[in-house]
Each structure stands twice: as structure tokens, then as C-alpha cells.
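Asker: 3D, please:
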Amino acid sequence: MIAILLFLTSTIFAQTIKDISNVVGIRDNQLIGYGLVVGLAGTGDKSQFTMQSLQNLLRNSYIKIPTSSIKSKNIAAVMVTSKLPAFSRQGDKIKIKVSAIGDAKSIDHGQLLLTQLKGVDGNVYALAQGTIIADLNNLTTGFIYDGATIENEVDYDLKDESMITLSLKTSSAKHAFAIENKINKRFGKKLAIAEDTRTINVKKPKDMSMVKFLSIVQNIKLDDSFKKKIIIDINREMIIAGADITIDPVTISRDNFTIRVKKSPLSEEEWNDNAKNRGVDIGDDVKIGNKPIVNIDNALINTKSAPTVSDLMRAMKIMKLPITDIIETIKLIKDLGSIDAEVEIRGQ
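Answerer: Down below sits the predicted model:
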């Protein structure tokens, strides 16, 4: 049972340049490695490659044993993935994700043995090790927070740069032109030029460091015409959305629930009378302000104005739906084009 399904906030996201763009050349790098998990209480796997990996490990310790004699189910072969953040330094800690690749039933509380994490260039950038905390919804995957230590760095040289290039996450001539104007207005001179619908080149003033300049540029606020953002944090089981992100009419039918989102043709008084006739509680638990928004009978969400993501999440919370269903529903509505907002998934 999830004690807190989600976190709701009515605060509207103040979009900034860094929310809708990246700085070219500054990015995370993907890391991957193959490792062994030990200490499982009979929930590991007996795949041939797992036994072979254990044999190789023991051989490195000068212990020779044929794979046919290894019958333990307390070990599991896993793939380890992570992200190497930009400007990471030796000794920094990063979170890793561990996923079983054999027929293990659970890797929860298993001990990941020392595992090399490599980049696409084949070089080792981090070493991972630690105790796994499995995902409650999928015991064959889990995380180790601060589970890897960075050993090698990716060089980024900003100090001597005289220009940065911004790349919009979504191509838009309107947004590129607006960002050009916002930056030029902020510094009182023509520093930014939109090269195309996605790329903006920005010159650094001579009397300012690149770090300070980048900080100012990335935190310039944008107006409400820019796309809003919904943040889903899987690890913390939180969903954060602005209060004014509307949902176009949509119907979603799944195995355990059906949701219909639409505008109500009824007045508030008519809606209340209709709800009372069906025995639906219209108290504070199913209201936002003075506006009735939920008909629990058929998972129907009715609003006098356009329904919002906040309305939907509150309704699903009242329905006591698990956080996984709420997350999948929001992602599905986004894929259907009924939400005009960026959905950011954290913790995957």
C-alpha cells in the first residue's frame, strides 16, 4: 500500500530558458556495465552465463571450479546503467539502476559486486558496488543511491569560450525568436541570434565570466505562451503540475478503471442535484474550491470550465489508484495529444 500517492501543487511553473533548451556540448553521458549480485535468499538465477561469470570471478581469486558444480540460486547476473552528469569530478557519487537479465525472481537487498561502468567509447568512467533496493512493483530491478564512484572525467572547457549555443528541446520558430528577444532585452545589447527554429547563438559579454553569464541566461523567465511542464518523480512517488494545464476531452479505459474527461454542459446547481440523485458525495473531498469536479460513480470528471491535470490527479487520488496507474495515465493522455505540456520523467 502506498501511503502517499502523489503530491499536488497549485503553483504555476515559472518557465525559464533552461526548462525548454539545452546548452550544446553540455550533457549527460550514458554508462553501462555487466555485473553479479550475490547474497540473494534463493531468488537468484541459474542461467549458464551467470554460472560462467561466477566461475570467472572465482578463477580470478585462484579458485578453480567447473560450472557444472555451481548450483547456487543466491546469485544473479545484472546489467547496471547510470548517467555521468556534465562536469562530474573524480570521487563524485552517482545513482545506478540494476536490472536482472536471467530468470531471477528478486534482487532486493542483494549485494552488487564491483562493476565497471563504461561509456560508448569503451572507457571506464565509474565503479559501482553496494546493496540494492528493489522496485516494489518489479523486484527484478532496483537502485543503489550513490552506488557508483566516478573514476574518470569528461572534459568540458567553458572558461575560454566566448559564445554558447542553445538548442530548443522542441523546434519552434516562435520560441526561438522570443528567446532571442528576451536575452537581448536582458543585457541591453544584441548578443543572441536565432540561427534557425531550434538554435540560438549567444555571445558572452567581455566583462563577465562564462559561468555567471550562463547562469543569467538559463534563468531568464519566459511568459505563459511557453509550454508548461509536468514532472513525474518515480522514486519519490510524486507528480508536480501547474494548476492551469488543461486536458482536452479524452476517454481512457483500462482493466481496473475507466476515465472520461469532458466539459460539463450542466450548471453547478444542476450538477449538484444530478450527483445527489445518484448518491455521489459532493463534499469538500471532491471539490477544488467551490467547483465540483468529480463524479466518483463512473470515474467521470466534470468541470464548468476546461478540466486540468490537477483535477485529474485529484480524482484519481480519490479513486485510490496506485501511483503506477496515475503515471501511465498521464503519459498516455500526453501521447494522445490531450495535454499541451512537456512531461518529464525522473528516476528511470
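Asker: can we go C-alpha only for contacts and neighbour counts from here?
Answerer: Noted.
Asker: give me every residue that touches G44.
Answerer: By CA atoms under 8 Å, 6 or more residues apart in numbering, G44 lies in contact with K73, N74, I75, A76, D103, A104, K105, S106, I107.
Asker: For the comparison step, fold the sequence that follows:
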Amino acid sequence: MMWACLLAAFAFLGPQTAHAERVRDLGTYQGVRSNQLTGYGVVVGLAGTGDDNLEYLTQAMKGVSGRMGLQLPAGVAPGLKNAAAVMVTADLPAFAKPGQRLDITVSTIGKAKSLRGGTLIMTPLQGADGQIYAMAQGNLAVGGLGVSAKDGSMLTVNVPTVGRIADGASVERAVATGFENGDMIRYNLFNADFLTATRVRDAVNRFMPGTAAIEDGVTIAMKLPQDVNTRASVMAAIEMIEVTPAETAAKVIVNSRTGTVVINSAVRLSPAAISQGKLTVRVDENPTVSQPEPFSKGRTTTQQNSDITTTDEGGKVLLMKPGASLAKIVDALNLLGVGASDLVAILEALKQAGALKAEMVVI
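Answerer: Prediction:
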């Protein structure tokens, strides 16, 4: 009765702040997650775009034919241009039950040129523990196209060596989540933060006093009722509680390959002066030809004339006041007219000077 009253009271709770986020967007319950499945299989029915006589494909085909009662001659490598060895991957959702269907992705592991028109032979999909959790089979849908000519020229559109089969696998075994056992459910944040964990704990305890306790910077343990129906209702209600997460740590992300720089809103500057300018030196060569007078003993010569000019662009100095925000930093750097490479150099210099209060991450 107490839990029913609390759930009814939750319906009248409104958002706490304009910038609050739901608990379900900050993390997830431990054990309530998907699991990755992987399998090794064979795709047949290809139009001459398979793996030919690769040893691992030959062994796989012998295994498949053996299950069908057909024994291939020993020491004979069959021509397998119409078959390809593949890896099959899938995600097993939380609470998936036997008989449910999964989408699968099929990718070549050899020299097959295309999987277009192929059919995946029944393939077991295993989890990290080596147990079989699903069986896959079906016709592939391939979005890519590859065409080759006898002179060696090729045309490839998208990726023809990867295909998908919608509902191509059936679940054979469920994964235990621990949802229905024990009186404690653990909620894990996506990002470790003690302040966010504290706010989630306090919000849950305001809704249901004495329910939540912090275990570390990621995990909040919650005491929930044993009845599965009530537990599911309480967990759903907790997910809809709105919490204001802690401000993210100050970071500057620099992509060294593309020159992209991303600065988050937590970045602040101590008092600093920034000057940026470019000195351009230009050398123009204007050679002139000197011709001797007619019937003289002189020779034609070339005289070198060089013009050197310098241009000093910029030269502006900007003073950043204490605690300058992201908007002020962007305005100042735009005023200087800096490019991506110059921006990285300025940020690195500010970091070295101790004026940039942020972590710089180069990817």
C-alpha cells in the first residue's frame, strides 16, 4: 500500500529545473543491458564473387556438408567461388526470450568481392562465455555493389562485402539479469561523477526516503520491493525523476588530423593578453635582358632585379578578463581572425602560461 501511495504521488511531481535531465538519460540499471553475439559461418549462392579455395572456407564447407550427410572426398579442395567465409554479429537485448528475432550483420573475412545475392547457412551465435544464445540464417540484403572487368578495372559503390538480415536470428537462450532476484538494484551512471551521483541519490530519497545509497562515483544502490510488478513500477517511476547533473569538467578537444577544435562551456581563463599576427615576406624576381649594340663585341646578358616586400598583418592585443567564459573566448579569437592551426597554438600557449583552466585532449 505504501508503494502504491508513493507511485501515485509521483504523478504530481513536476520538473525540478529548466535544465534537469531524467534519471534514465544519465545511466542505466546494472544487468539491464544488451550483450554482443558473434558467430562464424558460410554464405553460399554468390555469383562467382566468393573466396575460392581458402583453407578456412574449405574446412567450413566440409563441416556444413558433413551435417547434411554429404562427405567431401579427402584431399580434394572444392571450387568455392560461389561461397564466402563470414563473421556474423548481433546484439542480444536485455530480457530477450527464446523465440524472439534479432537483426544480424554479416561481414566477409577473406577475399570475397561481394555478398550480393548470398544466403547465410545456419550459424550459431555465441556470447562472451562461449554459450550459444541464438541461431542465424537467411538471405542477405547488401547495399553495396562491386563490378570488375577483365582488364582489371573495378567499380565499387558503398561496401558490397557487408550485408544485413532483418530478423535473421532466433533467440535460443535468455540471459539472466538479476532483476527478479534480491532486494537491491544497482543504478550505474554513464559518466563517473560524485556530484551527479549525490544528486541522483537525493532525488530518489526525496521520492522514496531511505531507498538509495551511494557505493562509488558511478553506482547508486537502491532497496526495492521484492514483488516483480511493484519493482518494475518503482524502477519506471525512478527513471522519470528529473535531476540536474553536475557541470562537465573543462575540456578542450583538438583533432590533430582535421584541425577541428571543440571547447566546452566549462572552460575559463585567468587574466591573459593574446597577440596574434602574421608576417608575410614576398620576393618578386623581375629579370631584365641587356642587348649589346649592333656590330659590337658585347654579349647579351641578364640582369637580376629583386623586389622584397613585407606585410605585417594583425598585431592586435586582446586582454582576457578573469573568468572569461566560452562566449568571450570565441568572440576574442574571432576578432583576431585566427584559423584552426593558429587557434590550437594560442590554446596551447594559454595552457602553458597557466591561464587556461581546462584539460586539453588531442585525438
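Asker: quick one: the counterpart of V124 of the first structure in the second structure and M154 of the second structure, what's the gap?
Answerer: When the second structure is aligned by TM-score structural alignment, V124 of the first structure is paired with I132. Applying CA to CA, to the nearest Å, the value for I132 of the second structure to M154 of the second structure is 40 Å.
Asker: The two: which is more packed in?
Answerer: Higher neighbour count among I132 of the second structure and M154: I132, with 17 against 10, using other CA atoms under 10 Å.
Asker: For the residue nearest to the more buried one when sequence neighbours are not counted, grab the count of nearby residues.
Answerer: Nearest non-adjacent residue to I132 of the second structure, counting by CA to CA, 6 or more residues apart in numbering: Q126, 4.3 Å away. If you count neighbours by other CA under 10 Å, Q126 of the second structure ends up with 20.
Asker: Q126 of the second structure against G39, yeah?
Answerer: Yes - look at Q126 of the second structure against G39 with CA atoms under 8 Å: they come within range, at 6.2 Å.
Asker: re the thing from before, tell me which two in the contacts of G44 of the first structure are the farthest apart.
Answerer: Greatest spatial distance among the contacts of G44 of the first structure (CA to CA): N74 and D103, at 12.0 Å.
Asker: okay, and the common contacts of these two?
Answerer: Common neighbours of N74 of the first structure and D103 (CA under 8 Å, 6+ apart) are G44, D45.
Asker: the more surrounded of the two?
Answerer: Applying other CA under 10 Å to N74 of the first structure and D103 shows that N74 carries more neighbours, namely 18 against 14.
Asker: if I pick the more buried one, what's in contact with it?
Answerer: So N74 of the first structure contacts V38, G39, L40, A41, G42, T43, G44, D45 (CA under 8 Å, 6+ apart).
Asker: And the helices in the stretch 51-200 of the first structure?
Answerer: 173-187 (DSSP state H, counting those that start in this stretch).
Asker: Report the mean distance between the longest strand along the first structure and its aligned residues in the second structure.
Answerer: Criterion DSSP state E: the longest strand present in the first structure is strand 138-150. Aligned to the second structure and superposed, strand 138-150 of the first structure gives a mean residue distance of 1.5 Å (mean CA distance after the TM-score superposition for the first structure).
Asker: Counterpart of I179 of the first structure over in the second structure?
Answerer: Using TM-score structural alignment, I179 of the first structure sits opposite V200 in the second structure.
Asker: taking the contacts of N74 of the first structure as a set, which two sit the farthest apart in space?
Answerer: Top of the distance list for the contacts of N74 of the first structure (CA to CA): G39 and D45, 12.1 Å.
Asker: Which one's more surrounded, those two?
Answerer: Per other CA under 10 Å, whichever of G39 of the first structure and D45 has more neighbours is D45, with 25 against 18.
Asker: anything in contact with each of G39 and D45 of the first structure?
Answerer: Joint contacts of G39 of the first structure and D45 (CA under 8 Å, 6+ apart) are N74, I75.
Asker: And the strands in the stretch 1-150 of the first structure?
Answerer: 21-23, 29-38, 76-84, 93-100, 111-118, 124-131, 133-135, 138-150 (DSSP state E, counting those that start in this stretch).
Asker: Report the buried residues of the first one.
Answerer: Buried positions in strand 21-23 of the first structure, judged by neighbour count with 16 or more other CA atoms under 10 Å: S21, N22, V23.
Asker: cool, the fifth one as well?
Answerer: Taking 16+ other CA under 10 Å as the basis for neighbour counts, the residues of strand 111-118 of the first structure that come out buried are Q111, L112, T115, Q116, L117, K118.
Asker: What lines up with the first one in the second structure?
Answerer: Q111 of the first structure maps onto T119 in the second structure when the alignment is built from TM-score structural alignment.
Asker: Grab the nearest non-local neighbour of its match.
Answerer: Closest to T119 of the second structure by CA to CA, 6+ apart is N139, at 4.4 Å.
Asker: For the one you found, grab the count of nearby residues.
Answerer: By other CA under 10 Å, 19 other residues sit near N139 of the second structure.
Asker: so it makes contact with R116?
Answerer: No - under the criterion of CA under 8 Å, N139 of the second structure makes no contact with R116, lying 9.5 Å away.
Asker: Doesn't R282 of the second structure belong to a helix?
Answerer: No - counting by DSSP: H, G, I helix; E, B strand; the rest coil, R282 of the second structure is not part of a helix but strand.
Asker: To which residue of the first structure is it aligned?
Answerer: By TM-score structural alignment, R282 of the second structure lines up with nothing in the first structure.
Asker: R282 of the second structure: neighbouring residues, count only.
Answerer: Neighbours of R282 of the second structure (other CA under 10 Å): 11.
Asker: The residue lying closest to it once chain neighbours are set aside is in what secondary structure piece?
Answerer: Nearest residue to R282 of the second structure, sequence neighbours excluded (CA to CA, 6+ apart): T309, at 5.3 Å. Using DSSP states H and E, T309 of the second structure falls within strand 306-320.
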